[in-house]
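A.B. asks: everything below, folded, please.
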Amino acid sequence: MSRTFSTIGKKLFQYMLVLFVAITINFGLPRLAPGDPLLYFFDESTIRELTDVQRQDVLNSVGLGGSLWEQYISYLQGILTWDFGYSITYAQPVTAIIADKLGWTLLLVLPALLLSTLIGVMIGAYSAWNRGKGRDVTLLTTMLTFQAIPGFWIGMLFIAIFAVQLGWFPTYGAMSIVQDGTTWGYVKDVLWHLVLPVTTLSIATVGSNYLLTRSSMLESLGQDYMLMAEAKGVKKRTLIFNHGLRNALLPIYTQFTMALGSLIGGSVIVESVFSYPGIGRLLYESVVARDFPMLQGVFFMITLGVIAANILADITYPFIDPRAKSTTKKVQA
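C.D. replies: So this is what the prediction gives:
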């Protein structure tokens, strides 16, 4: 029991250390970028006319006043109190803006992640079972093509065909300006706006899930227990899903949890192409505007998401693959 607590304590210490390093990097990276954040408020001629006191007042208002060490201490205090300051772009609290955008990002990225993972795993397992055959070559070529196509190009193509030419879907946004005022009408309108972004993101990410599943399945299919089960006449579907895929699931689950941890970051490219009001577009706008408080808030939320996903993976690994539990016991012994 004491060894178990010792292992948990070491894990927690590692995660806290990673969080501290990530927080420090999040603080430093925006300040290493070239350019003067005051250019967002004033033009160059106005900045030259500002006195030192006026310049310092503006910098203090957005958390950039004082030395780097003073800014860093203030930044850490803000994290402890869940106060990331005020956004330069929106002139509102960073936490309020992130909370408003987060729901839209989850609504976009969660369905895309689930679809791309499910489709990639199913097709990857089927392709691996038919390795070397024409259907395997066709699927592999198709998925490699999807993997090579940039996500923004897929989105722009969908907009040009299905939104502009056919008029089936809207070209941008998360909802229409004018609605019928009913709850069901609002839900339909939001889902209608989600079709193209979700499809774009799913196609852009399905290739990696397919390739990982196919690779893991090929390794699993070559094991002795698979050859023995096939020799006993086990049905094809049982061989693929109950024997092969189940034992090849650990790397697939790892990739899923890592993608889940990055959900808060959303998809910058897809959200920008479709002008979707999520965290990804917010991050892009903050980089362009040199909005330090917003950048720090978004980066911190992404960091928390990734660390939480790692913790979730560590806890749930033994339920996905009992071999992970036995390995842990050996290490503790």
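A.B. asks: make it CA atoms for all contacts and neighbour counts henceforth
C.D. replies: Noted.
A.B. asks: for Val206, the count of nearby residues, please.
C.D. replies: Neighbour count of Val206, defined by other Cα atoms under 10 Å: 26.
A.B. asks: next one: the one 5 residues further on
C.D. replies: Burial of Leu211, expressed as a neighbour count using other Cα under 10 Å, amounts to 22.
A.B. asks: now it: which helix or strand?
C.D. replies: Assigned by DSSP states H and E, Leu211 falls within helix 183-221.
A.B. asks: who are the packing partners of that helix?
C.D. replies: Using 3 or more Cα pairs under 8 Å, 6 or more residues apart in numbering; DSSP states H and E, the elements in contact with helix 183-221 are helix 94-129, helix 134-148, helix 151-158, helix 249-261, helix 268-273.
A.B. asks: between those helices, which gets nearest to Ser176?
C.D. replies: Relative to Ser176, the nearest member of the helices and strands packed on helix 183-221 by Cα to Cα is helix 94-129, separated by 14.4 Å.
A.B. asks: quick check: buried residues in the closest one?
C.D. replies: In terms of neighbour count (16 or more other Cα atoms under 10 Å), helix 94-129 has its buried residues at 94-95, 97-98, 101-102, 104-113, 115-117, 119-129.
A.B. asks: one more, so I can put them side by side:
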Amino acid sequence: MALALLGIFGNGENDLRAIGRLVFGIFALWGVSFLGFVLIYYSQGSVAFANVSQGMSPAMRFQIEENLNLHRPLLDQYQTWLFQVLRGDFSTSLMSGESVSSIIAERIPYTLILGGSAFVLLIFFSIILAFLSLWSSSLDRCIAFLGMGFVSLPTFSLGLLLILFLSVKWSVFPSSGASDIGMEDQISNRLLHLALPVMTLVISHLGIFTQFVRTTLIDALNQEFIQFGLARGLSLFYIYMHWVLKYALSPIVAYFSASFVSFMMGTYVVEGVFSYGGIGQTLINGLIFKDYPLVLAILLMSFASVLVVNFLADCLCAKLNQGRV
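C.D. replies: Okay, the predicted model is just below:
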């Protein structure tokens, strides 16, 4: 399948570059898993506290960790986990005893819905606002001021501000959860719960994305073929939609794919702020209680998704560059 996708590039140099990135990605997956395991191994906390609300004696903590084979040396634990993963078994969660695969399968739809809808809206609004900033200098200053002002706020701070005003003070949207109890099947209720997390993600990234798209569009407008189109008497709308956007689309796609990592991490943080119940909240709980099978599975899945998104973006950019002036 990878070779079929590589056929999109159309020349040997790009093919070799894409293959090299895939090979690097495989080794990077191993490196991420090992580094993550080392950091979890030496971090504070213990899975023994996951299901115990009161304090426990050191002897009881040691006994629980010994029962879970956490007393073994680092390399022995990592080797056992790695061989299980290579066989397709992500083991079980140390906190709950459930299969890690089943936990991820249950909660990943929430993350995909939240992150996917927010990313699509972010792309749409950044392009619209970038075009608006080109039409009016006053709009340009206003968009830049508001956008960069919200970007300067940490994601969790912006989420808490939206909860304060739109949920606590004005009661427009619910403040947490994916749905109300007993209303899980109502799409309208789920959309209401989705509103604040999506707004947080979009607003926190919109300023930077809009400024990049604006800069790219200005670069496209400075090309000679734009003056040729104006000399032919073509309408500005036609030139913007068919020439400017087509020329700028390749760097825009490349930038959006490169920013996917920070956007995904922001999604995980937002899930924790709004108790949305997705992969992000699960990852945070796993880190707190050193549930390394669950944490490493989520890290590998996240890193693999980044590789896939960047590879597909490379394919799309190569296709767009074939028709770029």
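A.B. asks: hang on, Lys246 of structure 2 packs against Arg324?
C.D. replies: Yes. The pair Lys246 of structure 2 and Arg324 passes the contact test of Cα atoms under 8 Å, sitting 7.2 Å apart.
A.B. asks: the more surrounded of these two?
C.D. replies: Lys246 (18 against 14).
A.B. asks: relative to Ile40 of structure 2, how far out is the more buried one?
C.D. replies: 46 Å (Cα to Cα, to the nearest Å).
A.B. asks: run a quick neighbour tally on Ile269 of structure 1.
C.D. replies: If you count neighbours by other Cα under 10 Å, Ile269 of structure 1 ends up with 18.
A.B. asks: what sits against it?
C.D. replies: Ile269 of structure 1 is in contact with Gly151, Phe152, Gly280, Arg281, counting by Cα atoms under 8 Å, 6 or more residues apart in numbering.
A.B. asks: quick one: closest of the helices and strands packed on helix 183-221 of structure 1 to Ala231 of structure 1.
C.D. replies: The closest approach between Ala231 of structure 1 and any of these, judged by Cα to Cα, belongs to helix 94-129 at 15.2 Å.
A.B. asks: Ala160 of structure 1 -> structure 2?
C.D. replies: Correspondence of Ala160 of structure 1 to structure 2, assessed by TM-score structural alignment: Leu164.
A.B. asks: what's the separation between the closest residue to Val198 of structure 2 other than its chain neighbours and Val269 of structure 2?
C.D. replies: Closest residue in space to Val198 of structure 2, ignoring its immediate chain neighbours: Ala118 at 5.1 Å, by Cα to Cα, 6 or more residues apart in numbering. Distance of Ala118 of structure 2 to Val269 of structure 2, computed by Cα to Cα: 14 Å.
A.B. asks: can you tell me what Met95 of structure 2 aligns to in structure 1?
C.D. replies: Residue correspondence to structure 1 (TM-score structural alignment): Met95 of structure 2 is matched to Thr89.
A.B. asks: same deal with Gln79 of structure 2?
C.D. replies: Using TM-score structural alignment, Gln79 of structure 2 pairs with Ile73 in structure 1.
A.B. asks: SS state for Val172 of structure 2?
C.D. replies: Secondary structure, DSSP: H, G, I helix; E, B strand; the rest coil: Val172 of structure 2 is coil.
A.B. asks: and the nearest residue to it once chain neighbours are set aside, how many residues sit next to it?
C.D. replies: Excluding the flanking residues, the one nearest Val172 of structure 2 by Cα to Cα, 6+ apart is Leu166, at 5.3 Å. Per other Cα under 10 Å, the neighbour tally for Leu166 of structure 2 reads 16.
A.B. asks: these two touch, right, Leu166 of structure 2 and Gly159?
C.D. replies: No. Between Leu166 of structure 2 and Gly159 there is no contact under Cα under 8 Å: 10.3 Å.
A.B. asks: what's in contact with the helix or strand following the helix holding Leu211 of structure 1?
C.D. replies: Counting by DSSP H and E, the next helix or strand C-terminal to helix 183-221 of structure 1 is helix 224-231. Applying Cα under 8 Å, 6+ apart, the contact partners of helix 224-231 of structure 1 are Ser220, Leu221, Leu239, His243, Gly244.
A.B. asks: average offset of whichever helix or strand comes after helix 224-231 of structure 1 relative to structure 2?
C.D. replies: Note on helix 224-231 of structure 1: by DSSP H and E, the next helix or strand toward the C-terminus is helix 236-237. Taken over the aligned residues, the distance from helix 236-237 of structure 1 to structure 2 averages 1.6 Å (mean Cα distance after the TM-score superposition for structure 1).
A.B. asks: any idea how far helix 236-237 of structure 1 is from the chain center?
C.D. replies: Taking Cα atoms, centre = their mean, to the nearest Å, one finds helix 236-237 of structure 1 lying 34 Å from the centre of the chain it belongs to.
A.B. asks: what range does that helix cover in structure 2?
C.D. replies: The aligned range for helix 236-237 of structure 1 is 236-237, by TM-score structural alignment.
A.B. asks: who touches the matching stretch?
C.D. replies: With Cα under 8 Å, 6+ apart as the test, stretch 236-237 of structure 2 has contacts from Leu230.
A.B. asks: translate Val269 of structure 2 into the numbering of structure 1.
C.D. replies: Alignment note (TM-score structural alignment): Val269 of structure 2 maps to Ile269 of structure 1.
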